[in-house]
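>>> Just a sequence and a predicted model for now, questions to come.
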Amino acid sequence: MTPAELSASLLAVVQGVLERRRADEGAAGEGSGEGATAVVTAPVAVTLADAVLERPKNRDHGDWSSNIAMKFAKRVGTNPRELATAIAGELMEEDGIASVDVAGPGFINITLEAAAAGALAQSIVEAGDSYGDGTYYQGVTIDLEFVSANPTGPIHLGGVRWAAVGDSLARIFQAVGGLVTREYYFNDHGTQLDRFSGSLLASALGEPTPEDGYGGAYIPEIAARVIETYDGDIADLPRDEAQELFRAVGVEFMFADIKKSLHDFGVDFDVYFHENSLHESHAVERAIARLRELGHIYEADGATWLRTTTFGDDRDRVVIKSDGEAAYIAGDLAYYLDKRERGFERNLIMLGSDHHGYIGRMMAMCAAFGDTPGVNLEILIGQLVNLVRDGEPVRMSKRAGTVVTMEDLVDAVGVDAGRYALVRSSIDSMIDIDLDLLTKRSNDNPVFYVQYAHARTQAVARNAASSGVDRSAFDASLLTHPTEAALLGALSELPRVVQQAAELREPHRVARYVEEVAGTYHRWYDACRVTPLGDEEVTDLHRTRLWLNAAAGQVIRNGLGLLGVSAPERM
């Protein structure tokens, strides 16, 4: 019996109990004389969302627990324990349930029969890659904007964290039915690119780096590549023409490098949106016109303002400055409206901790367009990352000169370890990544620990095949060892963990979950054999355990896949 099947049974029982209680109370009210009133007079709606099951912390309390009686007792005029007792009595009649107990103020603890619990192993294997998927965001269009690093240098470690977290979150949204677009906002409008192109030109001419320019070994590298594309001597060009050449061609080279770095890290975007297009296509003017129609634009001191204080911002925002230049928020207005016009119901933007003050004005902007902050627009803020080696911070990049880059991290620990380390902690917390730990092939290294568990499931399968054990039979009632119950319990949790990770925007929950599954699997492996010893005959217990082994491998593989981390067959 899968958790979904048990939830459906629980829902049906609760609906039946509540309906009968309503009918009984109504009949009692009608027949008790003048002035009698029925406690319950209208149906009480119960949905699958109410029939949520949790794993008890103490497995002696059963396989599953529900607080549904405490949710509905007051609405049907009784106390939770009485309602829970009524539900428990009827739930005991359901196939596959061994016992149902009522605990505390009204918790319903459910223990499944061994065969019902063990059937999950076969269900997981048959579901394959789709096990863990759900419908939480079925058909919802989601634009997920992350990384969006300026094309003025390699991606630094903060951007690398967003690459790992953002791509994992996109995979999780897709697993629960979301129609996800990964989007990169390409900042090709503004003074930063002037500083970048000026730095390239200075390098090409053998001049010192401008005071406000960019350093690092990548600048002469890009400058040399630009020079190779020009048929002539750069020094012969007027300086403004030369700088424009380095701006146009240099940015393309830099962005191509960024795209390659991301691709090599397992991250590819569906849309690369150019900021400059907002200004060239008059999207800014259209956004301002829309807000003016809605009554939120006004003129003062020679400038054009958006009245964001109406929507909770600490002050109104200048959209067009008195000199006629667009303020930065003007691009935000146009970009948000563009996303909504492209049909995205939910728009998520991932930003670093230095953008925390940005949230108020963005949510006010969302409300000004008539949308719902936190629904149509969400902003996720992530904290900093530090690399540590030998207990000391790693600060210098081989290529960028002042920051640690994506390439530095991958060179040090590899893609899998890098992605896993960046995604296994909440984005709300600063993290220290221990390079010494992530290069160790030991159980102290979290990614190795999980990947080794998967490799072990594949080794067991290979050994089983060589010993004549196959999956030609399955008898779930044979899975009675305590470690088998624990492993089945852990495997059953993947759908709930995936939905929770999507709902809370916390992909680290998946990482911590697969670590728990790996530990539970290792304990089962130590206690239960899949292959017979010596001249032992192959039995249905061996065959059934091979199903359970395959189910464990599938769950670990699916979990790692949601994080963009490989599941090796050998280690």
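Perfect, thanks for sending it.

>>> Please count neighbours and contacts with C-alpha atoms only from this point.
Fine.

>>> List the residues that contact the spatially most central residue of the chain.
Compute the mean C-alpha point of the chain, and by Cα atoms, centre = their mean the closest residue is Leu169, 2.5 Å away. Taking Cα atoms under 8 Å, 6 or more residues apart in numbering, we find Leu169 in contact with 502, 505-507.

>>> same deal with Ser322?
Counted by Cα under 8 Å, 6+ apart, Ser322 has contacts 301-304.

>>> Filter those residues down to just the buried residues.
Among the contacts of Ser322, those classed as buried by neighbour count (16 or more other Cα atoms under 10 Å) are 303-304.

>>> Select the longest helix from this protein.
Counting residues, the longest helix in the chain under DSSP state H turns out to be helix 3-30.

>>> what comes up buried for it?
Neighbour count says helix 3-30 has 3-4, 6-15, 17-19, 21-23, 25-26, 29 buried, by 16+ other Cα under 10 Å.

>>> swap in stretch 476-489?
476, 478-479, 483-489.

>>> residues in contact with it?
Taking Cα under 8 Å, 6+ apart as the rule, stretch 476-489 contacts 55, 63, 113-121, 517, 520-521, 523-524, 527-528, 541, 544-545, 548, 552.

>>> 6 Å instead?
114-115, 118-119, 520, 524 (Cα atoms under 6 Å, 6 or more residues apart in numbering).

>>> now for those, which pair is the farthest apart?
Ala115 and Thr520 (19.9 Å; Cα to Cα).

>>> quick one: which of these two has more around it?
A count of neighbours by other Cα atoms under 10 Å puts Thr520 above the other of Ala115 and Thr520, at 21 against 17.

>>> Figure out the helix or strand that that one lives in.
Here Thr520, judged by DSSP states H and E, is contained in helix 508-527.

>>> and that helix, what does it pack onto?
helix 446-466, helix 482-491 (3 or more Cα pairs under 6 Å, 6 or more residues apart in numbering; DSSP states H and E).

>>> Could you export these as a markdown table, including distance to Ala175?
Shown next, in a markdown table, are the helices and strands packed on helix 508-527 (distance: least, Cα to Cα, whole Å):
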| stretch | distance to Ala175 |
| --- | --- |
| helix 446-466 | 21 |
| helix 482-491 | 17 |
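
>>> To Gly312, which of these lies closest?
For these, proximity to Gly312 was assessed by Cα to Cα; helix 446-466 is nearest, at 43.1 Å.

>>> structure B:
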Amino acid sequence: MDPAALSAALLAVIAPLAEARREGSSAGITAADLPLERPKNRDHGDWASNAALKLSKVVGANPREFAAEVAAGLEAVDGIASVEVAGPGFINIRLDAAAAGALAKTIVDQGASFGTNDSRADEIINLEFVSANPTGPIHLGGTRWAAAGDALARILSSQGAKVTREYYFNDHGAQIDRFARSLVAAHQGDPTPEDGYGGAYIGDIAARVVEAYDGDIDALDADAKQEAFRELGVTLMFGEIKQSLHEFGVDFDVYFHENDLHDSGAVDRAVARLRELGHIFEADGATWLRSTEFGDDKDRVIIKSDGQPAYISGDLAYYLDKRERGFNRCIIMLGADHHGYVQRLMAMCAAFGDEPHVNLQVLIGQMVNLVRDGQPLRMSKRAGTVVTLEDLVEIVGVDAARYALTRSSADSNLDIDLDVLQKRTNDNPVFYVQYAHARTHNVARNAAASGVDRSEFAPELLDHETESALLGALQEFPRIVAYAAEVREPHRVARYLEELAGLYHRWYDNCRVIPLGDAPVEPVHRTRLWLNDATGQVLRNGLTLLGVSAPERM
């Protein structure tokens, strides 16, 4: 019995009880009013609900007495073995083995679609992440967002949302000028400018610019030379970034150029819209947004007194552009150094008449540190000053890198022990999960060789305590994915997979799929193969959501 069926049964019991107590009215109670959750202590049953507590005031009943009435009704439902009332009115529900075990066949039949739904079909999401400046390789912070952002996009899509992955390409501003000057200096053999970029990659890009330039780049005057290095250097650097991300399993639907905002008049359109809404004023020769009316700590200059746009002008234009492209959810992933920027972004959202934290959401990611032999790893072979995406992948591979960067909440600092990630032991979390998946395939191969197939399914035979625990965890997968989408936290899927892998390994140690010796194949063996394959399917579905492979052999 799945949660939807159990929820329907609970509603079918509670609605007439409420109607009787309220003289013909069930008070509009729906399944959404009847929460179900897995008890932390499985001795308390398969499912628990506080519906009686929640509705006791609505129906005018003592919570525990109302819970007892609900329990009596539920005990008559097929598939429910027993119901107990605990504490002030909690209802603990235990399914019979057949009802619980039926899930294994459901998962195998649904395959890759198990855990998906269309509950977020009305969400048209622009998910902006990474967006590193094209002035150097992607550092670990950007790499974390690449892994977490792509996983979040996959999770949201699995729940029916229409997700566009977008990279904001910053090709406008002082950083690009410093990058160009650094390339020129490297080409001419001059020292790196004081505010410039170092690392071997600068020399590599500079040499490629010279090779790509049509003509003698040294024949240009200083300004023209810098412009040539700027234009070609940014193109080449960004090409490397895109290639690195692609090899990391991350591709974007849209690469949005910051220059386009300034060249297309988008800033002027944003200012005009805000002026129409009455949120613009002029003071000291500048144009201001009255952002304090929307929770900001001070009003913000949009156009400076010299006529040049302030930094926030680009944010205003970019947000409005996204909304005009039809996105009703704009999610931006930013590094920890942007934490103080959230308040003004939410004020901007409200000024346009939108709902902060709904139409616009900002996720903040914290720092990542690599540790080897107990010591921080700080230097890159190529970038010189920071460890990059390529450095991490070279050491541990794409799967381990993506999994390690996704399995912890992005708003907490993360230390990655490279020694652990290179081990093929249970200490390595990605190995632990991938090995569980590979083991399900090994069991299936051995079962086929021993004449065990899925020609029979007797779910009532899945009554071992490790089978009950494994089925309980498998049942949780759709809820975990749905919640990860709701709170925008991919790490919840990873942690779930580790728990599931542990339960599978314990089941493997206790329950045989293949008969011992010359013993005959029995219905229990065939039924256990369904459970084995169901577990493999859920592990595979979860790893896919994280952008991590599910190997069949290890």
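In hand now; what should we look at? Bear in mind the structure is a predicted one, so any value in this text is a computation, not a measurement.

>>> And the TM-score between them?
Superposed pair, TM-score by TM-score structural alignment, normalised by the length of the second structure: 0.99. Supporting alignment: 554 aligned residues with a Cα RMSD of 1.0 Å.

>>> List the residues that contact the aligned residue in the second structure for Glu54 of the first structure.
Using TM-score structural alignment, the equivalent of Glu54 of the first structure in the second structure is Glu37. Neighbour list for Glu37 of the second structure: 47-48 [criterion: Cα under 6 Å, 6+ apart].

>>> One more: Arg526 of the second structure?
Contacts of Arg526 of the second structure (Cα under 6 Å, 6+ apart): 452-454, 456.

>>> so where do the strands sit in the first structure?
Ranges of strands in the first structure, per DSSP state E, are 64-66, 97-103, 107-112, 141-145, 179-186, 271-274, 297-300, 303-306, 317-320, 346-352, 377-382, 385-389, 392-394, 431-434.

>>> equivalent range in the second structure for the helix holding Thr520 of the first structure?
Aligning helix 508-527 of the first structure against the second structure (TM-score structural alignment) gives residues 491-510.

>>> what does stretch 143-158 of the first structure give?
The aligned range for stretch 143-158 of the first structure is 126-141, by TM-score structural alignment.

>>> returning to that earlier point: export the contacts of Ser322 of the first structure as TSV, with columns for distance to Leu348 of the first structure.
Below are the contacts of Ser322 of the first structure laid out as TSV (distance: Cα to Cα, whole Å):
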residue	distance to Leu348 of the first structure
Asp301	34
Gly302	34
Ala303	30
Thr304	27
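
>>> From the contacts of Ser322 of the first structure, pick the one nearest Val147 of the first structure.
Thr304 (30.6 Å).

>>> Skipping its backbone neighbours, what lies nearest the closest one in space?
Ile320 (4.9 Å; Cα to Cα, 6 or more residues apart in numbering).

>>> so what corresponds to that neighbour in the second structure?
In the second structure, the residue paired with Ile320 of the first structure is Ile303, using TM-score structural alignment.

>>> quick one: that match and Tyr311 of the second structure, what's the gap?
Per Cα to Cα, to the nearest Å, Ile303 of the second structure is found 9 Å from Tyr311 of the second structure.

>>> what's the answer for Ala266 of the second structure, then?
Distance from Ala266 of the second structure to Tyr311 of the second structure, by Cα to Cα: 14 Å.

>>> need the longest helix for the second structure.
Assigned via DSSP H, the second structure shows its longest helix as helix 222-247.

>>> quick one: that one to the first structure mean distance?
In this overlay with the first structure, the average offset of helix 222-247 of the second structure from its partner residues is 0.7 Å by mean Cα distance after the TM-score superposition for the first structure.

>>> residues in the first structure aligned with that helix?
Going by TM-score structural alignment: helix 222-247 of the second structure matches residues 239-264.

>>> can you check stretch 328-338 of the second structure too?
Mapping stretch 328-338 of the second structure onto the first structure (TM-score structural alignment) gives residues 345-355.

>>> ok, so what distance separates the residue located most distally from the centre of the second structure from Tyr213 of the second structure?
Of all residues in the second structure, Ala219 has its C-alpha farthest from the mean position, at 50.3 Å, by Cα atoms, centre = their mean. From Ala219 of the second structure across to Tyr213 of the second structure, the span is 12 Å (Cα to Cα).

>>> cool, Ala27 of the second structure as well?
Distance, Ala27 of the second structure to Tyr213 of the second structure, using Cα to Cα: 75 Å.

>>> which position in the second structure aligns with Leu409 of the first structure?
With TM-score structural alignment as the criterion, Leu409 of the first structure matches Leu392.

>>> which residue packs closest to the counterpart of Thr440 of the second structure in the first structure, ignoring adjacent ones?
Using TM-score structural alignment, the partner of Thr440 of the second structure in the first structure is Thr457. Leaving aside its sequence neighbours, Thr457 of the first structure sits nearest to Gly553 (Cα to Cα, 6+ apart; 5.5 Å).

>>> what's the answer for Gly266 of the first structure, then?
Spatially, and ignoring its direct neighbours in sequence, Gly266 of the first structure is nearest to Gly564 (6.8 Å; Cα to Cα, 6+ apart).

>>> now swap in Glu84 of the second structure and tell me
Of all residues not flanking Glu84 of the second structure in the chain, Asn92 sits nearest, at 5.1 Å (Cα to Cα, 6+ apart).

>>> Residue in the first structure paired with the one you found?
Asn92 of the second structure maps onto Asn109 in the first structure, with residues paired by TM-score structural alignment.

>>> Surely its match touches Ser99?
No: the pair Asn109 of the first structure / Ser99 is not scored as a contact, 8.2 Å apart, by Cα atoms under 6 Å.

>>> the more surrounded of those two?
Neighbour comparison, Asn109 of the first structure and Ser99: the larger count goes to Asn109, with 24 against 17 (by other Cα under 10 Å).

>>> separation between the more buried one and Leu83 of the first structure?
14 Å.

>>> now do Ile320 of the first structure
63 Å.

>>> ok, now Ser197 of the first structure?
Separation of Ser197 of the first structure from Leu83 of the first structure (Cα to Cα): 72 Å.

>>> Neighbour count for those two, which is higher?
Neighbour count, other Cα under 10 Å: between Ser197 of the first structure and Leu83, Ser197 has more, with 27 against 24.

>>> Excluding sequence neighbours, find me the nearest residue to the more buried one.
Of all residues not flanking Ser197 of the first structure in the chain, Arg247 sits nearest, at 4.6 Å (Cα to Cα, 6+ apart).

>>> Does Val108 of the second structure touch Ala534 like I think?
Yes: if you go by Cα under 6 Å, Val108 of the second structure and Ala534 touch, sitting 5.2 Å apart.
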